[in-house]
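**Student:** what shape does this take:
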Amino acid sequence: MNLYKLGKLVCSLIFYPLYRIKVTGKENIPKDGPVIICANHISNVDPPVVGITNQRDVYFLAKEELFKNRFLEKLMKSINAFPIKRGMRDRNALRKGLGILKENHVLGLFPEGSRQKNGEIGKGLAGAGFFALRSEAAIVPCAIIGPYEKFKPLKVVYGKPIDMTGYREQKASAQVVTDRIMEEIRQLQEFHSEKSVIT
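**Tutor:** Presented below is the predicted three-dimensional model:
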């Protein structure tokens, strides 16, 4: 068993029962080819949660601050995370991310760049749009609906891939693409939050 699978197993054993994780829309994640999963960011635990709710291995761009704590550093590395400087302007990290997509892997992004502790969807940084435009990856929005409280349900919802054809043909700006991605995440959050209230 490699380090990723071991880390995924350990995180699954801890987080699934602790947060009663419920996953919706797994079928929306392509089984092969390059994929970018874009999720909202409400907790430092978001990367492992996205990792364990995917059948495919996910590589993460995570803020470099998470690698300064020994425990978190080991956790991040165990789920294929690599650091990026705040603001997604780290050229080395951007190149590495594109390389991962060229090899037909899954890249996990949190476009907001920092946690939104109130649970609302914040402004996304242009980095997500950059990866979407510079690759042929399928763009899958993901809404993490918390809060992260012990033994209270946490929802992880994957939406259908966003059609990037028009944006790529028109050479849209990275920020315009990111804004569209964040809107899709917002819609997922609103729909599934309302669904919880109704049921």
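**Student:** for the rest of this, base every contact and every neighbour count on C-alpha atoms.
**Tutor:** Noted.
**Student:** spatially, which residue comes closest to Lys26, not counting chain neighbours?
**Tutor:** Closest residue in space to Lys26, ignoring its immediate chain neighbours: Tyr158 at 6.2 Å, by CA to CA, 6 or more residues apart in numbering.
**Student:** hmm, that neighbour is touching Glu184, no?
**Tutor:** No: contact criterion CA atoms under 8 Å: Tyr158 and Glu184 do not qualify, at 10.3 Å.
**Student:** joint contacts of these two?
**Tutor:** Counting by CA atoms under 8 Å, 6 or more residues apart in numbering, the shared contacts of Tyr158 and Glu184 are Pro141.
**Student:** this one as well, want them side by side:
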Amino acid sequence: MTEERLEARVLAIWQTRRARWVYRALRVVVKAVVRSYLRVEMVGAERLAVEGPFIIAPVHRSNLDGPLVNSRCPRIVRSLAKREMFPGRVGTWISAMLGAFPVNRGAGDRRSLQAAANLIGRGEPLLVFPEGSRQSGHRVGEIFGGTAFLAARSGVPILPVGIAGTEEAMPPGARFPRRVPISIVIAEPLPPPELEGGRLPSLQRNEFTARLREAMQVAMDEAVERASSMAG
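**Tutor:** Got it, this is the predicted structure:
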């Protein structure tokens, strides 16, 4: 399936009532699991309760990261996901029902990123993992410039997010999460970089990407400290 056809199919699925019902039902399940089983603390949750579109930019250590952050946002949040998360008709249906949107991995597919920018243009919050694939440890890895491109093209702020504990709770290959302290810190929003003549020059993109990485690291450091305190 071509990229254009896949994106069109995902959008068509998402526009159905069933998709919205499944998304909301799954969010209720995640909230119930968090309350009854996981030990999760979130700082700055009020920054998710704002009107208008914005980009959520968490560190990525576990498959728990996206669901935990999204479950605390009072609005529906779309998420960028690697194309491999949309295998065949059934896989595409499941991922679309979860609010995911396909994008190629790596430095950034401009056509896919423009399609993602169109989602933001609809007024929807969008979750993007700037590190791309899952990383390990407490240091924020190299992040791609696609997040800066999205923010500049859409003119929306970015919320840097640090998450500690999810890697220990559900490492790669784990089927069920362990009950360990998890801390999520949502930092102050970063205003988007400004376009010049409709473009984002490489220098500005790199400078903003460095600022975003630094803000994510500060949030990560606080999350690690808080998770350690929770472990007592």
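**Student:** what's the TM-score here?
**Tutor:** TM-score of the superposed chains, computed with TM-score structural alignment, normalised by the length of the first structure, equals 0.85; 197 aligned residues with a CA RMSD of 2.6 Å.
**Student:** map the residue nearest to Lys26 of the first structure onto the second structure.
**Tutor:** Superposed on the second structure with TM-score structural alignment, Tyr158 of the first structure falls opposite Ile186.
**Student:** what about that match, distance to Leu159 of the second structure?
**Tutor:** 7 Å (CA to CA, to the nearest Å).
**Student:** and Pro74 of the second structure, by the same measure?
**Tutor:** Counting by CA to CA - Pro74 of the second structure and Leu159 of the second structure are separated by 15 Å.
**Student:** ditto for Arg17 of the second structure
**Tutor:** 29 Å.
**Student:** among the two, which residue is more densely surrounded?
**Tutor:** Shown here are Arg17 of the second structure and Leu159; by other CA atoms under 10 Å, Leu159 has more neighbours (24 against 10).
**Student:** helix, strand or coil: sort out the more buried one for me.
**Tutor:** strand (DSSP: H, G, I helix; E, B strand; the rest coil).
**Student:** could you name the helices and strands sitting against the longest helix along the second structure?
**Tutor:** Criterion DSSP state H: the longest helix present in the second structure is helix 202-231. On a contact count with 3 or more CA pairs under 8 Å, 6 or more residues apart in numbering; DSSP states H and E, helix 202-231 of the second structure meets helix 146-154, strand 158-164, strand 181-186.
**Student:** packed most tightly, which of the ones you listed would that be?
**Tutor:** Most buried of these by mean neighbour count (mean count of other CA atoms under 10 Å) is strand 158-164; its value is a mean of 28.
**Student:** can you check which part of the first structure it sits on?
**Tutor:** Using TM-score structural alignment, strand 158-164 of the second structure pairs with 139-145 in the first structure.
**Student:** that stretch vs the second structure, average distance?
**Tutor:** When the second structure is overlaid, stretch 139-145 of the first structure sits 1.0 Å from its aligned residues on average, using mean CA distance after the TM-score superposition for the first structure.
**Student:** related to what we said a few turns ago, let me have the helices and strands packed on helix 202-231 of the second structure in CSV, extended by distance to Val28 of the second structure.
**Tutor:** Shown next, in CSV, are those (distance: least, CA to CA, whole Å):
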stretch, distance to Val28 of the second structure
helix 146-154, 29
strand 158-164, 21
strand 181-186, 19
